[in-house]
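Colleague: structural data only, the sequence is not supplied:
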């Protein structure tokens, strides 16, 4: 074969190489185009797995209640029918709390936000949880539920592992599950009523398995009716913490004949939200002791 023949072969090889490279590039670009919707879906899925929890410091117990249900405590006097024990609930939004002052003002119990979803822990939790205990309050912790980011059992496990446990020391209340309007989207987190009931049952059962106690359920009658179909499935085991910023609790969610806690205002004498236990202090102690 002559030198000229070799040149022809080399030229043909270069053309084939360029053609192969071009074909490879085309295939890669086509794959990227086809994958784009899937990538977007994956990104959405990642957000659904916890990525959309963008402002957990603003998600406290009742943070969505006033916006959706309003308040009339400014014009009425709260006059419960039986002895009530005053207390409060706080979150990372309050930062370091002056517990000595809260105790001096009559606060007897406190609930502290511990967790949200399976990605957030309250950075002020230790100061708030231990500080309330150290001044003499009966304390507990709560979990802000986001049923669209992970399962109920997974969130219960995360809660217990990050401050939501219980011990029979006479000063630790069972954990509370905060069920309220979704601060990030659809009111009921995209779940059907039966799906929401199943999610809450999974959380409640897992918490019980880990601690021997059933969690208190915090909610408003309006949200509960809308998102669980006003389920009566939890009244036997779970104490009720009802949210209503008014002079009375009004109608309770189905099944519960009485409330255990009532969050009656989102500001007042104590830091955070204003709460009442439906009974005297010895009844708070009894709940703590199981």
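Modeller: Good, I have the coordinates. Because the structure is predicted, anything quoted here is derived from the model rather than measured.
Colleague: please make it C-alpha for all contacts and neighbour counts, starting now.
Modeller: Noted.
Colleague: list the helices and strands the longest helix along the chain packs on?
Modeller: With DSSP state H setting the assignment, residue counts place helix 3-46 as the longest helix in the chain. Helix 3-46 is packed against no helix or strand, with contacts defined by 3 or more CA pairs under 8 Å, 6 or more residues apart in numbering; DSSP states H and E.
Colleague: this is the other structure I want to compare:
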């Protein structure tokens, strides 16, 4: 009959149980850790970041009969921008990312915002919205306080609200359509109260439909900057009969994000003047 010394079996059982729990724990946490690793760091978002992934590429824009004015939009990841080359290529207006949420300011903002102005461009600033972090009013104030203001000098465009796919999580930032519309209205109302101008709205039609229920109530006051990498703009979000600007590619010359203003240069100046 085998003899078991006191305490000789239980430690082995405890060790086995501990190893099993550790293995289960690794199995449960690995997918979440992988997802977190795949997400970009906060602050790295920029205009059109999700367009290719969610909306796709639908051809190259064709020349249009109507007069349009070439522009670009830039962000911190592009570093110091070669503004003289862009100016010489026919780019006449530019938007620079100023802020994101209430936790990020673009470290290259001065070079990008002032550099475009110094070569003769009409320039503006944009804010990348994160509706899951703070209120619309809070983010509008942060934007105005960190480069998103406006002055009637004929060379400064009204600020733009960049509202699009969430690069850090759920597409609609965990908000219902009505809550998203409320957040956007909060931002727009605060921005106008601070600057006297109606902000431009940058978005994509598919995201707008998914996350606002294709709300049409902002079209009467807020110019539309539509994102679609295609041969034509396509169907616009509800309410807007026309677009003011179109981001048509993320792979243009000198810097990737190129845009067309829906009108001649004098119309860009008109928007700057309000």
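Modeller: Ah, there it is. Predicted model only: the values in this text are computed from it and were never measured.
Colleague: one step back: next secondary structure element downstream of the longest helix of the first structure?
Modeller: Next along the chain after helix 3-46 of the first structure, taking DSSP states H and E as the criterion, comes helix 65-69.
Colleague: by how much does that next one deviate from the second structure on average?
Modeller: Superposing on the second structure and averaging over aligned pairs (mean CA distance after the TM-score superposition for the first structure), helix 65-69 of the first structure comes out at 0.8 Å.
Colleague: residues contacting that helix, please?
Modeller: 180, 181, 220, 243, 245 (CA atoms under 8 Å, 6 or more residues apart in numbering).
Colleague: among these, which two are most distant?
Modeller: Maximum pairwise distance in the contacts of helix 65-69 of the first structure, criterion CA to CA, is 15.4 Å, between 181 and 245.
Colleague: and the helices in the second structure?
Modeller: With DSSP H as the criterion, the second structure has helices spanning 10-38, 51-54, 83-88, 109-118, 136-143, 177-195, 205-212, 265-273.
Colleague: the fourth one corresponds to what range in the first structure?
Modeller: Spelled out, it's helix 109-118 of the second structure. Helix 109-118 of the second structure corresponds to residues 125-134 in the first structure, going by TM-score structural alignment.
Colleague: how about residues contacting stretch 109-127 of the first structure?
Modeller: Contacts of stretch 109-127 of the first structure (CA under 8 Å, 6+ apart): 50, 56-57, 60-61, 86-92, 95-97, 128-129, 132, 137-147, 149-150, 154-155, 158-159, 162-164.
Colleague: how about stretch 217-227 of the first structure?
Modeller: In contact with stretch 217-227 of the first structure (CA under 8 Å, 6+ apart) are residues 65, 176-181, 187-188, 191-193, 196, 230-231, 238-244, 251-253.
Colleague: can you flag the buried ones in the contacts of stretch 109-127 of the first structure?
Modeller: 50, 56-57, 60-61, 86-92, 96-97, 128-129, 132, 137-147, 149-150, 155, 158-159, 162-164 (16 or more other CA atoms under 10 Å).
Colleague: what is the neighbour count of residue 51 of the second structure?
Modeller: 21 (other CA atoms under 10 Å).
Colleague: for residue 127 of the second structure, see how far away it is.
Modeller: Computed as CA to CA, to the nearest Å, the residue 51 of the second structure to residue 127 of the second structure distance reads 17 Å.
Colleague: quick one on the thing from earlier: what stretch of the second structure lies opposite the longest helix of the first structure in the alignment?
Modeller: So helix 3-46 of the first structure sits over no part of the second structure, by TM-score structural alignment.
Colleague: what would the helices of the second structure look like in TSV with distance to residue 251 of the second structure?
Modeller: TSV is the format used below for those (distance: least, CA to CA, whole Å):
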stretch	distance to residue 251 of the second structure
helix 10-38	23
helix 51-54	11
helix 83-88	14
helix 109-118	19
helix 136-143	27
helix 177-195	29
helix 205-212	20
helix 265-273	23
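Colleague: of the ones you listed, flag the one that's most buried.
Modeller: helix 136-143 (a mean of 23; mean count of other CA atoms under 10 Å).
Colleague: let me know the angle separating that one from helix 177-195.
Modeller: Counting by axes from the mean of the first three to the mean of the last three CA atoms, to 10 degrees, helix 136-143 of the second structure lies at 40 degrees to helix 177-195.
Colleague: mean deviation, helix 136-143 of the second structure versus the first structure?
Modeller: Following the fit onto the first structure, the mean deviation recorded for helix 136-143 of the second structure is 0.1 Å by mean CA distance after the TM-score superposition for the first structure.
Colleague: what range in the first structure does that helix sit on?
Modeller: Against the first structure, helix 136-143 of the second structure falls on residues 152-159 (TM-score structural alignment).
Colleague: and if you look at stretch 70-78 of the second structure?
Modeller: Going by TM-score structural alignment: stretch 70-78 of the second structure matches residues 86-94.
Colleague: next, the contact list for the residue mapped onto residue 92 of the second structure from the first structure, please.
Modeller: In the first structure, residue 92 of the second structure lines up with residue 108, judged by TM-score structural alignment. By CA under 8 Å, 6+ apart, the contact list for residue 108 of the first structure reads 85, 86, 87, 136, 137, 138, 281.
Colleague: try residue 188 of the first structure
Modeller: Residue 188 of the first structure neighbours (CA under 8 Å, 6+ apart): 181, 182, 196, 226, 227.
Colleague: what separation is there between the residue mapped onto the third one from the second structure and residue 225 of the second structure?
Modeller: With TM-score structural alignment defining the correspondence, residue 196 of the first structure maps onto residue 180 in the second structure. Spatial separation of residue 180 of the second structure from residue 225 of the second structure under the definition CA to CA is 18 Å.
Colleague: cool, and residue 56 of the second structure?
Modeller: Counting by CA to CA, the gap from residue 56 of the second structure to residue 225 of the second structure is 18 Å.
Colleague: what's the burial count for whichever residue in the second structure pairs up with residue 171 of the first structure?
Modeller: Here residue 171 of the first structure is matched to residue 155 in the second structure, going by TM-score structural alignment. When counting by other CA under 10 Å, one arrives at 20 neighbours for residue 155 of the second structure.
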